[in-house]
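Peer 1: Here you go, sequence then predicted model.
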Amino acid sequence: MIRAGVIAMLAAGPAIAGPDCYQRFYSDAHMAANPTQGVQGLVLHFHPIEGGTRGVQLWAELTPEMESLASETLGQRYYSDMRCEAAGPDVEGADPAAETCFDLCDLGFIQIVEESDSRLLIRSFGLGLHGNSTTCSGGAVLADRGETSGYVVTTFRLDGAAEADCEG
């Protein structure tokens, strides 16, 4: 249900030729083997923005456990709109030379670790995910839970997808 909604939301966006679209939905076996992982699926879409840079729209499907920690309604889609810059901040674990995409609500960032037509690796640094587009609310985080508490810097691998695949 959520996956269909995520894909439908992506279809409402502007049509941009690949490899600007990446996605990954984790199997039940993968989720069982990684109990601290809070993300069941991701769709990430790059798009051009003013100034010759690019933006990112990211949608996430969370595990029920992660959704129960968020302040919105269960079963909701979570997203982040971001603006990318050529370099990153001087933050522990971040690469200051890596392309960095900052959440427009000032709730964390991702860094592009590796990008090709077939694969995208991103690292999330406490990226806030929102359930409400007008108030930047939602309270979810794109990261794995720590073994004891909190969240850890998390790397996600997404697969390149044809634009038609991301449109549903």
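Peer 2: Yes, it's here.
Peer 1: from here on, contacts and neighbour counts on C-alpha atoms
Peer 2: OK.
Peer 1: Please enumerate the helices of this protein.
Peer 2: Taking DSSP state H as the criterion, the chain contains helices spanning 2-11, 28-33, 64-69, 163-166.
Peer 1: measure Ala162 to Asp144 for me?
Peer 2: For Ala162, the distance to Asp144 equals 27 Å [Cα to Cα, to the nearest Å].
Peer 1: Compare the two (neighbour count), which wins?
Peer 2: Asp144 (21 against 18; other Cα atoms under 10 Å).
Peer 1: Test my guess that that one contacts Gly38.
Peer 2: Yes - under the criterion of Cα atoms under 8 Å, Asp144 makes contact with Gly38 at 5.5 Å.
Peer 1: between those two, what contacts are shared?
Peer 2: Residues touching both Asp144 and Gly38 (Cα atoms under 8 Å, 6 or more residues apart in numbering): there are none.
Peer 1: Turn the helices of the chain into TSV, including mean neighbour count.
Peer 2: Converted to TSV, the helices of the chain look like this (neighbours: other Cα atoms under 10 Å):
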stretch	mean neighbour count
helix 2-11	17
helix 28-33	11
helix 64-69	16
helix 163-166	17
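Peer 1: Indicate which one of those is closest to Arg77.
Peer 2: In terms of Cα to Cα, the element of these nearest to Arg77 is helix 2-11, at 6.6 Å.
Peer 1: who does the closest one touch, helix- and strand-wise?
Peer 2: For helix 2-11, the elements it packs on are strand 39-49, strand 53-62, helix 163-166, judged by 3 or more Cα pairs under 8 Å, 6 or more residues apart in numbering; DSSP states H and E.
Peer 1: alright, now check it against this:
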Amino acid sequence: MMRRLLPLLLFLPTPVMAELPPPGCYARSYDAAHLAAHPEQGVAGLRLWYFTQGDAGDTPAALVEARMAMQGQAARDGVAGRVLSQYAICDAQGACYVECDGGLFTTEVTGDGGLRLSTERFRVGEGDSCGGSSDLAERDGQTTLYQLVIAPAEACESLWRPHPLPAPGCYGVTYSDSGHGQGLLGMRLYLRAPDSGFTFPQAEGTFRVTLPDSGRARAAGMGGARIAVPIWCSARDGYCRSGIDEGALMVVPMGEDALALETSRFVLYGAEAANIDIALPGPAPTRHQLQRMPPDACRGME
């Protein structure tokens, strides 16, 4: 019997193993007709930039950008029309992972040089918790496929071009009252020189806020407090973060002597679990403009 079965086994189809695509840009935009025919799909466009990083340049990674539609998981998660991004570490078998259990996707290179992306869960965006604010999968645990084509590197320029980081040093602003300071009396940002030798340099530092003894700060049990937290700022997306769930500060350099900080959510914690979000309620980001200050203004933050 075995001599009869073995020749037949040679003709059985073998599964195609997932593999990491060559470095470069892969993209797909979905027109209105496609979205109308697939009402559960909440992604109107997808771009992926694959690259290698690390000291030896041998660690594969991917930057993902999803342009969300007005339907499907985008409408469900309240991010319709937004553009959400994510960073993932990949392995040699073509699987790319989000930190903090944000899910993964696998890829399969197609015959025309494009790729087929498959995921049951892959979080994108900056949400209230680690991993993002929406999902490339239409339903958690249900496989969703995206067919992408290879694209010119320029199509992914906003993903691979590093964001500028401010020069190292002390920056700050002092307000005459909390009304002028949008609920704050002042803030300081101390940045060290960014590391070198990485695709996207990162600068570490300290962020400090002085709160008034009134208004939201007093209501949160943090009236009159001065809170300092360590932060790291990445040239990958231009944001500074202090932890996993606290939100982020977008840093906008304004020449050598000034910068702006914008945030839609940045939570500071005080004693006994007291906390306050320094971003004001509403759809628009809260913005502060800081000027370069002498080193003494950031004493104790080095």
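Peer 2: Ah, there it is. Just so we're clear, the structure is a prediction, and the values are computed from it rather than from any experiment.
Peer 1: Superposed, what's their TM-score?
Peer 2: Taking TM-score structural alignment, normalised by the length of structure 1 as the basis, the two superposed chains have a TM-score of 0.68; 134 aligned residues with a Cα RMSD of 2.6 Å.
Peer 1: quick revisit: turn the helices of structure 1 into a markdown table, including distance to Leu42 of structure 1.
Peer 2: Shown next, in a markdown table, are the helices of structure 1 (distance: least, Cα to Cα, whole Å):
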| stretch | distance to Leu42 of structure 1 |
| --- | --- |
| helix 2-11 | 9 |
| helix 28-33 | 14 |
| helix 64-69 | 14 |
| helix 163-166 | 11 |
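Peer 1: who wins for proximity to Val152 of structure 1 among those?
Peer 2: helix 64-69 (13.8 Å).
Peer 1: Off-centre distance for that closest one?
Peer 2: Here the centre of helix 64-69 of structure 1 is set off from its chain's centre by 16 Å, with Cα atoms, centre = their mean, to the nearest Å.
Peer 1: which other residues reach it?
Peer 2: For helix 64-69 of structure 1, the external contacting residues (Cα under 8 Å, 6+ apart) are 38-39, 73-75, 139-140.
Peer 1: which residue packs closest to the residue positioned nearest the centre of structure 1, ignoring adjacent ones?
Peer 2: The residue lying closest to the centre of structure 1 (Cα atoms, centre = their mean) is Leu58, at 4.3 Å. Nearest in space to Leu58 of structure 1, with sequence neighbours left out and distances taken as Cα to Cα, 6 or more residues apart in numbering, is Leu44 at 4.4 Å.
Peer 1: again, but for Ala153 of structure 2
Peer 2: In this structure, Ala153 of structure 2 finds its nearest non-sequential neighbour in Cys25, 5.5 Å apart by Cα to Cα, 6+ apart.
Peer 1: just checking, that neighbour touches Ser158?
Peer 2: No - counting by Cα under 8 Å, Cys25 of structure 2 does not reach Ser158; the two are 11.2 Å apart.
Peer 1: what about the aligned partner of Gly38 of structure 1 in structure 2, distance to Gly72 of structure 2?
Peer 2: Here Gly38 of structure 1 is matched to Gly42 in structure 2, going by TM-score structural alignment. Counting by Cα to Cα, the gap between Gly42 of structure 2 and Gly72 of structure 2 amounts to 4 Å.
Peer 1: Next, show the common contact partners of these two.
Peer 2: Shared contacts of Gly42 of structure 2 and Gly72, defined by Cα under 8 Å, 6+ apart, comprise Glu138.
Peer 1: quick one: contacts for the aligned residue in structure 2 for the residue nearest to the centre of structure 1?
Peer 2: Using TM-score structural alignment, the equivalent of Leu58 of structure 1 in structure 2 is Val64. Contacts for Val64 of structure 2 were tallied using Cα under 8 Å, 6+ apart; they are 46-49, 85-88, 124, 159.
Peer 1: related to what we said a few turns ago, could you dump the helices and strands packed on helix 2-11 of structure 1 to TSV with distance to Ser124 of structure 1?
Peer 2: As requested, the helices and strands packed on helix 2-11 of structure 1 are arranged in TSV below (distance: least, Cα to Cα, whole Å):
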stretch	distance to Ser124 of structure 1
strand 39-49	12
strand 53-62	12
helix 163-166	21
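Peer 1: right, so of those, which gets closest to Leu120 of structure 1?
Peer 2: Across these, closest to Leu120 of structure 1 is strand 39-49 (Cα to Cα), at 9.4 Å.
Peer 1: From the contact counts, what lies against that closest one?
Peer 2: Going by 3+ Cα pairs under 8 Å, 6+ apart, strand 39-49 of structure 1 lies up against helix 2-11, strand 21-25, strand 53-62.
Peer 1: would you turn those into JSON lines with distance to Ile110 of structure 1?
Peer 2: As requested, these are exported to JSON lines (distance: least, Cα to Cα, whole Å):
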{"stretch": "helix 2-11", "distance to Ile110 of structure 1": "19"}
{"stretch": "strand 21-25", "distance to Ile110 of structure 1": "14"}
{"stretch": "strand 53-62", "distance to Ile110 of structure 1": "10"}
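Peer 1: how many neighbours does Ser158 of structure 2 have?
Peer 2: Residues near Ser158 of structure 2, counting by other Cα under 10 Å: 14.
Peer 1: measure it to Trp49 of structure 2 for me?
Peer 2: Ser158 of structure 2 is 10 Å from Trp49 of structure 2, where distance means Cα to Cα.
Peer 1: how about Leu120 of structure 1, what's its partner in structure 2?
Peer 2: With TM-score structural alignment defining the correspondence, Leu120 of structure 1 maps onto Leu115 in structure 2.
Peer 1: Its match touches Leu145, doesn't it?
Peer 2: No - contact criterion Cα under 8 Å: Leu115 of structure 2 and Leu145 do not qualify, at 10.3 Å.
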